[in-house]
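**Q** Just a sequence and a predicted model for now, questions to come.
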Amino acid sequence: MGDNGVGKSSVLEALDSFFNDTEWTLNHNVLEKGFSEREPYICPVFLVEKRRVHKSSNLHKYLEVVSDIVWQIEAEDFISSHAAVAKLFCEHRDDLSKKHSSEDYFIVPIGIKKLSKTSQGFTLSVFESIEDFSARLNDEVGIDLDEYCQASFRFVKNGYNYIYLPSDIDFGQYTKIEGETVQALMGEKVEEVVRDFISDHQVREINQQLNSFMDSVSSRLENYEYKKPARKQNLFNQTHFASKVIEAYFSSKVLNLIAEGGVQTPIYDLSSGEKRRAIIDIAKAFLTGASEERRAQVILAVDEPEISLHTASCFPQFEKLRYIAENHVQVMLTTHWYGFMPIVSNGSATYISGGRNENYLLNLKRFRDDISKLRAKTKGSLPSNIELKGINDLVQSVISSVMGGEYKWIICEGVSDKIYLECFCGGGEKLVILPVSGAPMVKKFYTYIYLALLDERSDVKGRIYFLLDTDEEHEFYEARDKIPSIRIRRLLNDSEEGCTKLVSITNSKVSPPTEIEDSLDAEVFLLSMREVAREIGTPDFLDLIDGMSINDDSLPSGLAFDWRDSERKAVANFLKMPSVKVRLAEAYSRLHRDEKTPQWFREVKDFLLL
């Protein structure tokens, strides 16, 4: 993230040059002063699972030495001119170490540098000032630094498939099935596919027939003969066959968008926004359909995926990229659309401010906390509009979608809520379920959207439902139903009527505290808890819930059990464990049957006209 000109796209372009040998984009200083004075280089640092490298191989030994040094070095070990970069690296490495052990992962720095327009060499960038690399490689495995660089460079080049989609591309060429981009996305070479269609026996037979034909032609000529030049290939082979098939068959094929009613539009006749959507649709289709092993090797880099898109289309575009990432593909992107920040919980964002060494890493799972810490750390110099812009961009997408079409939104608190809601409704083309990280954010989104649509209420075509829990420490919030297409409600178990209700935010009744887990079918909820307890290995809790029984299966899960205080506390503690709520929701979705859908959700569906 960052303003224009700070170098966001340059990072993706540099990695394209590193992995795919594309031409380097050199800055003005290099072009003016020459390579000897300003040597350009690209040096990524890789976090590699050790199990990806055969333990008995020489490469494993080399990486073990280098990685051991990188895991241990401190900022003070670097030369003073590299102090700022070294400090940032060490902080980032220490943050990674909380979830990635040096026992299981290598940290591998390896780079390339331009020596002239036509030649390049290897570099470790700022790490070259660490003398331990050369000394230990020589002492422990008997190689010099250059041999390490060659081996590690081959490994990362062969181990990753970097697919770069720049902002200014020729969509016709980029979407051709025989083009490099689509072949990389498919994980297949069209030439190899075609070559598989014809056997060696068929090739030999074709050559025999062709030779016989040429002999018969030559026999009719008295003083002439058809003969190949000395350096030309005499026989027809599979490569010739494949190239001609590609030229004759594939080169004429153009990607077409099939709209409602079967109307087809060639890619070159689509609008700029439609073309941008198409390239991400292709990436999503091919990458998510690949094997998990191959997906793990892919790095998809997209420069400004939102470019040329209408505001309403930004959210779906980023949802596709999030889905690709959730399917074990590494996704990198540059963007001016910050609406992804409140909705992407697994990932990081780097804010490039344009100042020297003023680049900030935000963990998207806790980006609000990270922003607060950075404000304090930088004494307020960090631009304070990052979070605000993220909310505003996302709100604009929601508003545009319901004004321009019949989109239906459910805005809820967390990811686990989203999983249950998707399970109950079964999806829909224009249904979007958006978790925004807690009740305060749901209320904030409601306020923004309500105020924006208040004067436009008659023009709203879509519908938005805001769903809240009833928290133990409930904060009262003023909300009115003045806009027919917008509704905000909270879940509340009613012990007198034995059901879960959707009550107005202004309702004074706030007991008992009710989360979505308290509103489920009790039988499926209990089975789901047992499944998750077995998966994560909590035998004591599993013994406890194995002995639990449902007191009244007609009641929602929060009312159906006659739990003792100790049992209720044990369940609450279990649900507070990391990732348990999400895993429980996933288990519930697998076990759920339509007839078990809670009555309160039927009210939500009725409002949304699903």
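**A** Received the coordinates, thanks.
**Q** Going by C-alpha atoms from here, please, whenever you check contacts or count neighbours.
**A** OK.
**Q** Ile69 against Asp132, yeah?
**A** Yes. When contacts are counted by Cα atoms under 8 Å, Ile69 is listed as touching Asp132 (7.4 Å).
**Q** mind listing what's buried in stretch 176-189?
**A** For stretch 176-189, burial by neighbour count (16 or more other Cα atoms under 10 Å) applies to 176-187, 189.
**Q** Which residues does that stretch contact?
**A** Stretch 176-189 has contacts (Cα atoms under 8 Å, 6 or more residues apart in numbering) with 161, 163, 173-175, 190, 246, 250-251, 253-255, 282-283, 286-287, 290, 294.
**Q** Next, find the distance separating the spatially closest residue to Lys596 that is not a sequence neighbour from Tyr588.
**A** Here the nearest residue to Lys596 in space, its sequence neighbours aside, is Asp521; by Cα to Cα, 6 or more residues apart in numbering that works out to 6.3 Å. With distances taken as Cα to Cα, to the nearest Å, Asp521 is found 9 Å from Tyr588.
**Q** Pro440 too?
**A** From Pro440 across to Tyr588, the span is 26 Å (Cα to Cα).
**Q** out of these two, which sits in the busier spot?
**A** Using other Cα atoms under 10 Å as the criterion, Pro440 and Tyr588 rank with Tyr588 on top: 24 against 13.
**Q** and the more buried one, that's in a strand?
**A** No. When DSSP: H, G, I helix; E, B strand; the rest coil is applied, Tyr588 is found to be helix, with no strand at that position.
**Q** My read is that it contacts Leu526, right?
**A** No. Here Tyr588 does not reach Leu526: they are 9.2 Å apart, not a contact under Cα under 8 Å.
**Q** surely Leu374 meets Ser384?
**A** No. When contacts are counted by Cα under 8 Å, Leu374 is not listed as touching Ser384 (9.9 Å).
**Q** With neighbour numbers in mind, choose between these two.
**A** Set side by side, Leu374 and Ser384 show unequal neighbour counts under other Cα under 10 Å, the larger going to Leu374 at 19 against 13.
**Q** which element is that one on?
**A** When secondary structure is defined by DSSP states H and E, Leu374 falls within helix 367-377.
**Q** Against that first model, consider the following:
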Amino acid sequence: MVIGLFQRHFKTYKAAKYIPFGINEFENFNLFIGQNGAGKSSILESLNCFFNNSEFIYHTSEKKSDAYIAPLFLIKKDELSKYDKKVQQIIPIISNALLEVNISQSNYKPYESFKDQQTFLKTLKDTHFIFSIAFWPQTDNSNQSFFAFDSLIKKKIQELDDFKDQKVYQSTTSKLKLDILNKYKFLYIPVETSIDDFLRLESKGMQDLMSEDVKKRIENVLNKKHPIEIDTDRSQNKTILEIINNDLEVFIKEVEKTIQDIDKEYDFAKEYKAKTKLTANHLSDVMIETYFSKRKLKKNGKQIKYLSAGERKKALIDIAYSFLIQEEIKKNKIILAIDEPESSLHISMCYDQFERLQELANNFDIQMLVTTHWYGALPIIEKGNLFHIDNKADNVEISQFAFRNYFEDVKGTSSDIHFKSFFDLSSAIISSLRIKSNNWLIVESEEDKNYIKKHIEKVKNLKILPVGGSAIVKLLYNYLYAPISHNAENSELNGKIYCLIDTDFQGIGIKDFQDDHKNGLLKMRRLQVMDNQSIELHKITTDIKYPTEIEEALDPNGFYEALSNIIKNSGREDIQGIFGKFKFDEKSKNSFIKGDNSIIFPDSSQNIVGNPKHLKDEIAKFIDENKKAICEEYCNLTNLKKPEWITKIEDFFQKK
């Protein structure tokens, strides 16, 4: 994983700078936002220089020989064996040097932003290594493998006898760079890329996606030996190339003989030192061009180049997604960098585009580096890092936030971004109701989404959107309320929106809350347990307010089985012992653990000291710490009973 970037004099970035991709946590999904010219794309372009040797764009008037790019890599220690033998010796040395270097020293001041990340990285030193190596566009400094830290790291490496020889040292650092390029595939899709050219089977981008070198594949076929008959008694193994070359040589001899029947002085003798035989390299280029020029990617019979700009951008992400989820490509670490994936898309399609990219990052372990002007992505991304980039007087400032608590972190500091994000997202939702007849169920968390998705049926074109908390659900509801209220607007809408939250003490109150629309297109409810143990969908403003979470509103048998399995496989003897003191209540109507309506009761054969409430509290604490795992286990079960409240949500969407 790339966890940061050291660079100097590249495009927007004057002088030396370090850009960390995460301070206290590293995520696969990294989103960069900011005004045009702030420096978002420059980060992606500089990495493309390192990995794919693209053009280095120098900062105006700066000394070119000082310019470089050096990504910082993080690997697990058990991955070290995948590197060259000598490289395995120097990576731990590089790692220790970078972890221990005093960034406060004056000569390292430009890299001050590495200091906070360095503190966190020290906590990982027992399990991980970090390392970096520079790409110098000018050859003057090409021997300075470790840029500002070169003398420090070189000295430590050459303390080993194996590397005292300068040639051995240089060949090993060169091998480190080569190993990196062999193990990482950096796929960069700039906003102005020719999508038609990118999607050609013979293009480098497509071959990286396929993890297949078409040229090499053809050359392997041409060079593979095949048995051919020389006469009736024997055969010989020859390559296709040898067969072709031999046949052409015979042909030349025949033509030459025909001409020499007129005059013996004519001949086709080859020129001095000229190579007349065809090579695999000669043929593969011609074959690729000839063969694939007849095979154009189409959608519904229409070539990609004839689709609209938005359809081409969607096709690009679709094709990339289809290859990146294949197991075959996992032999390389994939970094997918995309400039403005929403570019040219209709706003109604923006959500789908970012949902797919987030899925690549979180479900298929693809590192994503994405720039955007669509702020609607902010409330919908559950896991990842966000980077605000601002360029003030030729000085680029970068602020970092974690998506899981983004709206709490920026309260009062980024109100314009806060506004843009909800405006963009609500606009995309409304547009999708008009253009694509979608239905939307807006919930708090990814677990809410998965639990409901497991049970819900019969609702066409349903999108379940987790936004990260009850406060954000309520805020989005308010943003959606006004346009849906507009008579001219709601007559064009073909879908509906349901907002659902838990009931908790922090999230109950709401100011200026607008009640359900009379037109029936928008509704907001909260889960509420009643005295008879049933779970109902209450309005926000009702007086009954007993805390209720979705984990307490599920099929009780299924939830108990999922919880039992997770506790059994947790390896925690303390919680296993506590859970073993209880039995399952077959009469349960919901999945509460705490309180009188609990799905478990004390086993009379067990020795329980004091009030069993404190033991239930420990089980509830375990559930809070393992929500994702319990949710996955529950959703893998079969024969679950659908909760009645989910049936009522289905009824809302189906009602005309």
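**A** Here it is on my side, so go on. The structure displayed is predicted, hence computed values, not measured ones.
**Q** TM between them?
**A** Put the two chains on top of each other and the TM-score (TM-score structural alignment, normalised by the length of structure 1) is 0.87; 578 aligned residues with a Cα RMSD of 2.8 Å.
**Q** Just the buried ones from the contacts of stretch 176-189 of structure 1?
**A** In the contacts of stretch 176-189 of structure 1, burial by neighbour count holds for 161, 163, 173-175, 190, 246, 250, 254-255, 283, 286-287, counting by 16+ other Cα under 10 Å.
**Q** picking that back up, how about the residue nearest to Lys596 of structure 1, what's its partner in structure 2?
**A** When structure 2 is aligned by TM-score structural alignment, Asp521 of structure 1 is paired with Asp555.
**Q** Repeat that for Leu88 of structure 1.
**A** Aligned against structure 2 by TM-score structural alignment, Leu88 of structure 1 finds its counterpart in Ser113.
**Q** wait, isn't that match in contact with Tyr18?
**A** Yes. Shown here, Ser113 of structure 2 and Tyr18 form a contact pair, counting by Cα under 8 Å, at 6.1 Å.
**Q** These two - which one has more neighbours?
**A** Using other Cα under 10 Å, the more surrounded residue of Ser113 of structure 2 and Tyr18 is Tyr18, with 19 against 16.
**Q** The more buried one: which element?
**A** Using DSSP H and E, Tyr18 of structure 2 maps to strand 13-20.
**Q** what's the answer for Leu31 of structure 1, then?
**A** Here Leu31 of structure 1 sits within helix 28-33, counting by DSSP H and E.
**Q** and Gly142 of structure 1, how far is that from Gln599 of structure 1?
**A** Using Cα to Cα, Gly142 of structure 1 is found at 71 Å from Gln599 of structure 1.
**Q** Which one's more surrounded, those two?
**A** Ranked by neighbour count (other Cα under 10 Å), Gly142 of structure 1 and Gln599 place Gln599 first, with 15 against 12.
**Q** OK, contacts around the counterpart of that one in structure 2?
**A** Taking TM-score structural alignment as the alignment basis, one finds that Gln599 of structure 1 is matched in structure 2 by Glu644. With contacts defined as Cα under 8 Å, 6+ apart, the neighbours of Glu644 of structure 2 are Ile535.
**Q** if I look at Glu644 of structure 2, how far off is His455 of structure 2?
**A** Glu644 of structure 2 sits 10 Å away from His455 of structure 2, going by Cα to Cα.
**Q** wait, Lys14 of structure 2 sits on Lys392?
**A** No. Under the criterion of Cα under 8 Å, Lys14 of structure 2 is not in contact with Lys392, lying 11.9 Å apart.
**Q** More neighbours: which of the two?
**A** In terms of neighbours (other Cα under 10 Å), Lys14 is the more surrounded of Lys14 of structure 2 and Lys392; the figures are 19 against 9.
**Q** Quick check: nearest residue in space to the more buried one, chain neighbours excluded?
**A** Once its chain neighbours are removed from consideration, Lys14 of structure 2 has its nearest residue in His59; the separation is 6.1 Å (Cα to Cα, 6+ apart).
**Q** One more: Ser243 of structure 1?
**A** Leaving aside its chain neighbours, Ser243 of structure 1 sits nearest to Glu191 (7.1 Å; criterion: Cα to Cα, 6+ apart).
**Q** Trace that neighbour over to structure 2, please.
**A** Using TM-score structural alignment as the criterion, the counterpart of Glu191 of structure 1 in structure 2 is Lys215.
**Q** Remind me which helix or strand that match belongs to.
**A** When secondary structure is defined using DSSP H and E, the element that contains Lys215 of structure 2 is helix 214-223.
**Q** That helix packs against which elements?
**A** Contacting helix 214-223 of structure 2 under the criterion 3 or more Cα pairs under 8 Å, 6 or more residues apart in numbering; DSSP states H and E are the following elements: helix 240-260, helix 280-292.
**Q** what's near enough to touch Ile307 of structure 1?
**A** Counting by Cα under 8 Å, 6+ apart, the residues that Ile307 of structure 1 touches are Ser167, Gly273, Arg276.
**Q** and the buried residues of stretch 176-189 of structure 1, which two are the farthest apart?
**A** Put simply, by Cα to Cα the two of the buried residues of stretch 176-189 of structure 1 set farthest apart are Lys176 and Gly187, 14.4 Å from each other.
**Q** The equivalent of Thr181 of structure 1 over in structure 2 and Gly580 of structure 2: what is the separation?
**A** In structure 2, the residue equivalent to Thr181 of structure 1 is Gly205, according to TM-score structural alignment. Distance, Gly205 of structure 2 to Gly580 of structure 2, by Cα to Cα: 55 Å.
**Q** And for Lys655 of structure 2?
**A** Taken as Cα to Cα, the span from Lys655 of structure 2 to Gly580 of structure 2 is 46 Å.
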